[in-house]
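[1] sequence isn't available, so here's the structure alone:
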């Protein structure tokens, strides 16, 4: 429990002090103590006024959850007083307004972020507190966040799901908010965006997916001149097992072209029913990213009247029109079948 060592002087019943009017009019109060015998009542008045203020400040610090110790450690006392002021200001802020707390990640363990010291400081974790997180290590899966000596809480995506590999890179800042028993990222992660683009459909359907977070391909096949010339590059693939009468295929790949002029890029789907020749979809989706911008290119295809005795091999194909370097990010295929 927070401790306040600063106690008031001469505040008890019958204290040996002057009345306030007598003390205020006392000449010694106005010019200071002079040589001669000390006046105990005058001294008690002065000590009481100073000690009452000190005790009040100490009580304010302790009420905020910090110690106010009479141990000559002025530095800690000042820090605790500043933290108490900050906490009061945050609590008094209008609804919806929070102070931003920040500090370096001192953890050396991936997925276990530790901010040992945050500014402004906090004495306890409260809902709607906002923290800036700059992970020292890339987040590769289920993650936690610890603020100072306060309890460790799960660190979740904006949608409440767990982080996956590629959602947060080392040194890349993002904001989180404390909500209930966890911290939630305020912005969407790459895996959330893919989920948003590729919603799961019919209830009760079986599903398979293939997902490679981060950079999957350093470059893709492209034409030497303007216009698609192929051949396609396989960005992702999976197999739909036998037993399906239909398959709803959704796929996406994100293109990033550093060249300022950009390049035409497109995605297509190729399917191969077990024992048959590959079929390239006539439908394709195209984008033209440029200047380092990353643009997702989703595509979908539905197969019906499938032979349930045969499996189906599904491939996400990509190509481009120019020879500029075109890395592919987060290629994913989702299939619902039944």
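    Arrived safely, thanks for sending. Owing to the predicted nature of the structure, the values given are computational and were not obtained by experimental measurement. Numbering: from 1, shown residues only.
[2] all contacts plus neighbour counts: C-alpha atoms, from now on.
    Will do.
[3] so where do the strands sit in the stretch 201-338 of the chain?
    Along the stretch 201-338 of the chain, the segments classed as strands by DSSP state E, counting those that start in this stretch run 206-211, 215-217, 233-240, 247-256, 265-273, 279-287, 294-303, 312-320, 328-337.
[4] closest to residue 91 out of those?
    Nearest to residue 91 among the strands of the stretch 201-338 of the chain is strand 294-303; the distance by CA to CA comes to 40.2 Å.
[5] number of residues surrounding residue 74?
    For residue 74, the neighbour count with other CA atoms under 10 Å is 12.
[6] okay, the strands of the stretch 201-338 of the chain in TSV with distance to residue 163 next?
    TSV is the format used below for the strands of the stretch 201-338 of the chain (distance: least, CA to CA, whole Å):
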stretch	distance to residue 163
strand 206-211	14
strand 215-217	17
strand 233-240	21
strand 247-256	19
strand 265-273	27
strand 279-287	28
strand 294-303	20
strand 312-320	24
strand 328-337	14
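[7] so can I have TSV of those showing distance to residue 77 and mean neighbour count?
    Output for these, formatted as TSV (distance: least, CA to CA, whole Å; neighbours: other CA atoms under 10 Å):
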stretch	distance to residue 77	mean neighbour count
strand 206-211	53	16
strand 215-217	50	16
strand 233-240	59	20
strand 247-256	53	24
strand 265-273	62	22
strand 279-287	60	14
strand 294-303	50	19
strand 312-320	62	24
strand 328-337	51	25
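[8] can you tell me the SS state at residue 84?
    Following DSSP: H, G, I helix; E, B strand; the rest coil, residue 84 is assigned to helix.
[9] that one and residue 120, how far apart?
    As defined by CA to CA, to the nearest Å, residue 84 lies at a distance of 10 Å from residue 120.
[10] put this next to the first one:
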């Protein structure tokens, strides 16, 4: 586990600090402290305000990037790891489930499923049919394809995968190497799915050579598509 040096100051229960209301009413809140004796509860509150945010940011960097966050007086490495955390988009989850039943642990655990949240992980197994996902123990949720249908198999590969929560289910955004579910086309420039392209007939892969002048005859209600490649 990586080392995270930035910890909150005066965060214990009953710590000697101003209440939040007292802090907001503090005359020095705007101009800062000047000369004189500074009450310890004033200083402790100021230190806690800054240190607790530093600790949260440090925990985020360590959790998402997996790198050390060291208090060594420099900022270069911390800044680099912060940038890495941002690019990782919340971290890559670890899958411990089985095919069709994915159990994912994110490095920074969410407290609930929220509409629009994206979960990235690398599955241990490809799916063979309808699938579910459980993120950090928040509950089992169905995974559907881009067309809004249950998965049929091979949509999820053993490769980087991302799903997005739509408020009810997780929709598969991508899975490298997985099959892509295509919704039925409703306009001329949209992609068609296999069901639309077959249109009740059968697509044949004719790899043998055909001479010019070959005649193809359609069966009743079975449209034929002939693709010609001239070399």
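    Right, received. Where do you want to start? Predicted model, so just to flag it, every value in this text is computed and none were measured.
[11] show me the one of the strands of the stretch 201-338 of structure 1 that comes nearest residue 100 of structure 1.
    Among the strands of the stretch 201-338 of structure 1, strand 294-303 sits nearest to residue 100 of structure 1 (CA to CA), with 28.9 Å.
[12] what's the local residue count around residue 154 of structure 1?
    16.
[13] so the nearest residue to it once chain neighbours are set aside, which of the three states?
    Nearest-residue entry for residue 154 of structure 1: residue 144, 4.3 Å, with adjacent residues in sequence omitted and distances by CA to CA, 6 or more residues apart in numbering. Here residue 144 of structure 1 is recorded as strand under three-state DSSP.
[14] what of residue 85 of structure 2?
    Per three-state DSSP, the secondary structure class of residue 85 of structure 2 is helix.
[15] that one against residue 65, yeah?
    Yes: between residue 85 of structure 2 and residue 65 there is a contact under CA atoms under 8 Å: 5.1 Å.
[16] so those two - more neighbours on which side?
    The residue with more neighbours, out of residue 85 of structure 2 and residue 65, is residue 65; 24 against 20, by other CA under 10 Å.
[17] pick out the residue nearest the middle of structure 2.
    Centroid check for structure 2 by CA atoms, centre = their mean gives residue 119 as the closest residue, at 2.7 Å.
[18] so which residues of structure 1 form helices?
    Remark: helices assigned in structure 1 by DSSP state H are 20-25, 27-31, 40-63, 74-91, 190-197.
[19] hang on, the earlier thing: from residue 279 of structure 1, how far off is the residue nearest to residue 154 of structure 1?
    For residue 144 of structure 1 relative to residue 279 of structure 1 (CA to CA), the value is 45 Å.
[20] also residue 302 of structure 1?
    Note on residue 302 of structure 1: its distance to residue 279 of structure 1, by CA to CA, is 13 Å.
[21] got it, and residue 335 of structure 1?
    Taking CA to CA, one finds residue 335 of structure 1 at 17 Å from residue 279 of structure 1.
[22] and if you look at residue 107 of structure 1?
    50 Å.
[23] do residue 215 of structure 1 as well
    27 Å.
[24] ok, residue 264 of structure 1 to residue 240 of structure 1 distance?
    30 Å.
[25] an error on my part: the question was meant for residue 151 of structure 1.
    44 Å.
[26] now residue 128 of structure 1
    Distance of residue 128 of structure 1 to residue 240 of structure 1, computed by CA to CA: 44 Å.
[27] how about residue 336 of structure 1?
    Distance from residue 336 of structure 1 to residue 240 of structure 1, by CA to CA: 9 Å.
[28] hang on, residue 144 of structure 2 packs against residue 153?
    No: Residue 144 of structure 2 lies out of contact with residue 153 (CA under 8 Å); the separation is 11.2 Å.
[29] list residues touching both of these two?
    Residues touching both residue 144 of structure 2 and residue 153 (CA atoms under 8 Å, 6 or more residues apart in numbering) are residue 130.
[30] neighbour count: those two, which is higher?
    Shown here are residue 144 of structure 2 and residue 153; by other CA under 10 Å, residue 144 has more neighbours (23 against 16).
[31] what lines up with the more buried one in structure 1?
    Matched by TM-score structural alignment, residue 144 of structure 2 corresponds to residue 156 in structure 1.
[32] residue contacts, that match?
    142, 143, 162, 163, 182, 183, 184, 185.
[33] could you check how far it is from residue 144 of structure 1?
    In this view, residue 156 of structure 1 and residue 144 of structure 1 are 8 Å apart by CA to CA.
[34] hmm, back to that, where's the match of residue 144 of structure 2 relative to residue 210 of structure 1, distance?
    Distance of residue 156 of structure 1 to residue 210 of structure 1, given as CA to CA: 22 Å.
[35] likewise for residue 63 of structure 1?
    54 Å.
[36] what do you get for residue 329 of structure 1?
    According to CA to CA, residue 329 of structure 1 and residue 210 of structure 1 sit 13 Å apart.
[37] what's the answer for residue 196 of structure 1, then?
    Note on residue 196 of structure 1: its distance to residue 210 of structure 1, by CA to CA, is 16 Å.
[38] coming back round to it: and the residue nearest to residue 154 of structure 1, what's its match in structure 2?
    Alignment note (TM-score structural alignment): residue 144 of structure 1 maps to residue 132 of structure 2.
[39] so that match sits against residue 100, correct?
    Yes: in this structure, residue 132 of structure 2 is within contact of residue 100 by CA under 8 Å, at 6.0 Å.
[40] what sits in contact with each of these two?
    By CA under 8 Å, 6+ apart, no residue touches both residue 132 of structure 2 and residue 100.
[41] sorry, back to before: mutual contacts of residue 336 and residue 240 of structure 1, please.
    Contacts common to residue 336 of structure 1 and residue 240, judged by CA under 8 Å, 6+ apart, are residue 208.
[42] mind listing what residue 130 of structure 1 touches?
    98, 99, 100, 101, 175, 176, 177, 178.
[43] aligned to it, what sits in structure 2?
    Using TM-score structural alignment, the partner of residue 130 of structure 1 in structure 2 is residue 118.
[44] how near is that match to residue 88 of structure 2?
    For residue 118 of structure 2 relative to residue 88 of structure 2 (CA to CA), the value is 11 Å.
[45] which of the contacts of residue 130 of structure 1 also appear as contacts in structure 2?
    Checked against structure 2 using both residues aligned by TM-score structural alignment, their matches' CA atoms under 8 Å, the contacts of residue 130 of structure 1 keep these contacts: 175, 176, 177, 178.
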